[in-house]
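Prediction below, plus the sequence it came from.
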Amino acid sequence: MTEVLLIAGMFMATFSVRYVLFAVAGKVRFPPWLTTGLSFVPPAVLTAIIVPAVLLPRGELWLRFDNPWLLAGVFAALVAFWRRDLLTTIVLGMFCFMLLRFGFGL
């Protein structure tokens, strides 16, 4: 019984927070300085997730040419600057990683 109450409580907490944000989404206007500041949040969050995974895949700093995560990350960054297309970057970056990791055994 306590599990059902716990799940119901978490549902209500999650749903209420998201519903309130969606309900007021079109009615609230942020000042331009806040909108500009919020535009930097996605790149900052992605950087905080990706950089440790690329540079510390085994829990310690690994800056050598036998690091497939680093090589594939550099390749994906070059593809992103060249093509400016998210899907192409993801597909080619993953292909490069798979080739390095499983094809060449790095």
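Cool, the structure landed. Numbering: from 1, shown residues only.

switch to C-alpha atoms for all contacts and neighbour counts from now on
OK.

which residues does the most centrally placed residue in the chain contact?
Central residue check for the chain by Cα atoms, centre = their mean: the C-alpha nearest the mean position is that of residue 46, 4.1 Å away. For residue 46, no residue meets the contact criterion (Cα atoms under 8 Å, 6 or more residues apart in numbering).

Leaving out sequence neighbours, find the closest residue to residue 75.
Spatial nearest neighbour of residue 75, excluding adjacent residues (Cα to Cα, 6 or more residues apart in numbering): residue 93 at 6.5 Å.

Which of the helices or strands spans that neighbour?
helix 86-98 (DSSP states H and E).

Below is an additional structure, to be compared with the one above:
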Amino acid sequence: MEIRWHILLAIMGASVVTLLPRVLPLVLLSRMQLPEWTMRWLNYVPVAVMAALIAQELFTTDGKVHILQHYVEILAAIPTFATAILTRSLLGTVVVGILSLMVLRFVL
């Protein structure tokens, strides 16, 4: 089996490009104490990212806003969000979301 150097270099380059943005902040920030306001601000980042991803999936199609086109998914999102807020359980939220969507697609 022959080694194709350009493919190996592309894989190694992609590995470095993927690894650097993940490891570099971790190494740099582990050595310093961040202010309290920064830590509070960073706590909202995962919620904001998840909200942006979910909103994009629920309210857009082909880059255009179509609110009522995904009405089944929006209806399924209501009990899913309620479960997430009340239980803070990832497994419970996923199960409720899947079951809600399954029942709504069966009924509607």
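Nice, I can see it. Predicted, not measured: the structure shown is a model, and the values here were computed from it.

Kindly provide the TM-score of these chains.
Once superposed, chain against chain, the TM-score is 0.76 (TM-score structural alignment, normalised by the length of structure 1); 103 aligned residues with a Cα RMSD of 2.5 Å.

The helix holding residue 93 of structure 1 vs structure 2, mean deviation?
Here the mean offset of helix 86-98 of structure 1 against structure 2 after fitting is 1.1 Å, by mean Cα distance after the TM-score superposition for structure 1.

In structure 2, what range does that helix match?
Mapped onto structure 2 using TM-score structural alignment, helix 86-98 of structure 1 covers residues 90-102.

ok, now how distant is the residue nearest to the centre of structure 1 from residue 53 of structure 1?
Taking Cα to Cα, to the nearest Å as the measure, residue 46 of structure 1 falls 11 Å from residue 53 of structure 1.

Then residue 91 of structure 1?
18 Å.

out of these two, which sits in the busier spot?
residue 53 (15 against 12; other Cα atoms under 10 Å).

Quick check: the aligned residue for the more buried one in structure 2?
Residue 53 of structure 1 maps onto residue 57 in structure 2, by TM-score structural alignment.

ok, now how distant is its match from residue 18 of structure 2?
From residue 57 of structure 2 to residue 18 of structure 2 the distance is 25 Å (Cα to Cα).

mean deviation (superposed) between the helix or strand where the residue nearest to the centre of structure 1 lies and structure 2, please.
Per DSSP H and E: residue 46 of structure 1 is located in helix 41-55. Superposing on structure 2 and averaging over aligned pairs (mean Cα distance after the TM-score superposition for structure 1), helix 41-55 of structure 1 comes out at 0.9 Å.

Where is the longest helix in structure 2?
For structure 2, the longest helix by residue count, based on DSSP state H, is helix 5-29.

what packs against it?
Counting contacts by 3 or more Cα pairs under 8 Å, 6 or more residues apart in numbering; DSSP states H and E, there are no secondary-structure elements packed against helix 5-29 of structure 2.
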